[in-house]
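Quick one, structure for this:
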Amino acid sequence: MSPVALDRRGLWIAVGAFVIWGLMPLYWHLLRAVPSLQIVLHRAIWCAVLVAAWLTLREGRGWFRAVVAQPRLAGMLALSGTLIAFNWGLYVWAVNAGHVIEASLGYFINPLLNVLIGVAFLHERLSRPQWAAVALAGCGVAWLTARYGSFPWIALCLAGSFALYGVIRKFAAVEAVRGLGVENMFMFVPALALLAWIELGGDGGFFSLRWGGWTDVLLVLGGALTAIPLIFFAYAVRRVPLSVVGLLQYLGPTLQLLLGVFFFGEPFGADRAAGFAFIWAGLAIFALDGVRAARRRIVAQQA
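As a prediction, the model looks like this:
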């Protein structure tokens, strides 16, 4: 991998994105009375409305046409929008169904999955420490599956969908906010139609204030809250090396894990800790190898 100059602004924006994601379970917990599907539909709708309004004020009405006029780019953003909608949906359901710790596991696995995607699709080569890190993480997943009698599908689906989202957004040549706006506009009509069907069927509650006015306000604000880290991430991933982004991604799941144990009171016994220990060991090896590689690149540039 070729040396890439570190963009300090991009670095801090990436930190902000992962801290917001790490604390997000607290926000979804406030909406626990609302079915998870409806939370996700509201997120998609209000995120699309708010981002589209901002882009229209800033750039005029042509921002959407300028992107969809490029079929390849439009297709990439339609796919990334679908992936992030799936990711958010599963994540919200996991938090409100009492699976915060397993959700955090998904985002711990994500950096190592980024490495495997780099090997499979970007023709990147792994060092021996990186292969060891991936192997240890695989052992951790296998241990958790064996001890709990079920495959950690929540964690792996979250990791896989977000890893693919990051790859697509890295190569989608579009400004961060505009890309997010187009992603959400592709999701807007299906989300609005499904939410209208739920409301007309009597299972909703937004317009009737069934859950209370404060909950409705939180549903609207959820669109803005989830847009912010996505904008930050899309901005940073085009300016910061993926190896650095991979290291910073540990911030989010670490905060989620702490919330799962100390705020939500989910069980975290010795068996589960042992599985996580394999994964953390792999992450530590991966992080140390990344730091050493970065230092070697700096020395080579200064030589």
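
use CA for all of it now, contacts and neighbours both
OK.

buried set for stretch 56-76?
Within stretch 56-76, the residues scored as buried using 16 or more other Cα atoms under 10 Å are 63-64, 67, 73-74, 76.

Another for comparison:
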Amino acid sequence: MSPMPMLDRRGLWVAAASFVLWGLMPLYWHLLKAVPSLQIVLHRIVWSTLLVVGWLCWKQGAQWWKAAVARPRVAWMLALSGTLIAFNWGLYIWAVNAGHVVETSLGYFINPLLNVVLGVLLLRERLNAAQWIAVAIAAAGVLWLTFNYGSFPWIALALAASFGLYGLIRKVTAVDSVPGLGIESAYLFLPALALLLWSETHGRGGFVADWGLALDALLVFGGVLTALPLIGFAYAVRRVPLSVVGLMQYIAPTLQLLIGVLVFQETFDRDRAIGFVFIWIGLAVFAVDGVWRSRRRVVPVAA
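A predicted model of the protein is given here:
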């Protein structure tokens, strides 16, 4: 196994921006609390597809998809990743608007550890001793949260598994980030559009007629907020080792946890605080090790 390569700085910045945006998303979806969760997901799919596919057609022409799926296995792998991310969206939005923001943050605390495991076991990525210590401390925090949560955290585990597998598929699929998202979205577009139209004609929807201009605008702009972090994540995950991306993902659940506790006043007792502290100690160890390694200099030896 080869050691972890030099980190791509642009990939790191893009990953960080994506995770910050994801971390703030509960505030946005809470504004749409009056809209059924399924309707929000369907609108996310439709508007993000129109945005991404429209941009690709403008920049690359109508045949952009042929180049994207020319390699073997790309088409069916993107169909699978699209299904996983749609499931993840639906569960997440329902959980946020049902008052489970803290549990969704637990899911995204678990997810980076799952990415580290996938990176090491399946992609032969290698961690040094300090990074293993960081992972072990963070894992202890996640285990503490899981076993002291008060009930089986099925929402958290389902979110972690679905997004972890999504990241793995996008890591190993040889397709650029934006075309890949375009193909994923295209697979979901027609079923989502058909269900939206059925809902509107059978009294289950309220777009334009009932929800009001403000909510309609939020639903449409939700497509932009859906596409941007996914494009950034897919860009970063192909340029940064999956184990590093996995640990960076703690940015999003930390913000979600703070929003759940400080904004939505959800329960955050002593047991949850202990788990949170363990996770942040692990992150601190990983960050200090990364800074130290980046400052090392190789001094050439004269012949």
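
Quick one: residues contacting the closest residue to Arg43 of the first structure other than its chain neighbours.
Closest residue to Arg43 of the first structure apart from its sequence neighbours, by Cα to Cα, 6 or more residues apart in numbering: Gly223 at 4.4 Å. Gly223 of the first structure makes contact with 42-48, 50, according to Cα atoms under 8 Å, 6 or more residues apart in numbering.

Which residue, other than its chain neighbours, is closest to Tyr250 of the first structure?
In space, Tyr250 of the first structure is closest to Phe108, 6.2 Å off (Cα to Cα, 6+ apart).

In helices only, show me the buried residues of stretch 56-76 of the first structure.
63-64, 67, 73-74, 76 (DSSP state H).

Among those, which one lies nearest to His29 of the first structure?
Lowest distance from His29 of the first structure to these (Cα to Cα) belongs to Met76, with 32.1 Å.

correct me, but the closest one touches Ala172?
Yes - using Cα atoms under 8 Å, Met76 of the first structure is in contact with Ala172, at 6.7 Å.

Show the residue spans covered by the strands in the stretch 51-200 of the first structure.
Per DSSP state E, counting those that start in this stretch, the stretch 51-200 of the first structure carries no strands over any range.

Helices along that one, start to end?
Under the criterion DSSP state H, counting those that start in this stretch, helices of the stretch 51-200 of the first structure are mapped to 63-68, 71-96, 100-121, 128-148, 153-171, 176-200.

what comes into contact with the shortest one?
Pointing back at helix 63-68 of the first structure there. Helix 63-68 of the first structure is contacted from outside by 55-56, 73-74, 178, 181-182, using Cα under 8 Å, 6+ apart.

Try it again at 6 Å.
Ala74 (Cα atoms under 6 Å, 6 or more residues apart in numbering).

That helix vs the second structure, average offset?
On superposition with the second structure, the mean distance recorded for helix 63-68 of the first structure (mean Cα distance after the TM-score superposition for the first structure) is 2.5 Å.

residues near Ser2 of the first structure, how many?
As a burial measure, Ser2 of the first structure scores 6 neighbours (other Cα atoms under 10 Å).

let me fix that: Ile183 of the second structure
23.

The residue nearest to Tyr250 of the first structure -> the second structure?
Aligned against the second structure by TM-score structural alignment, Phe108 of the first structure finds its counterpart in Phe109.

Cool, thanks, signing off.
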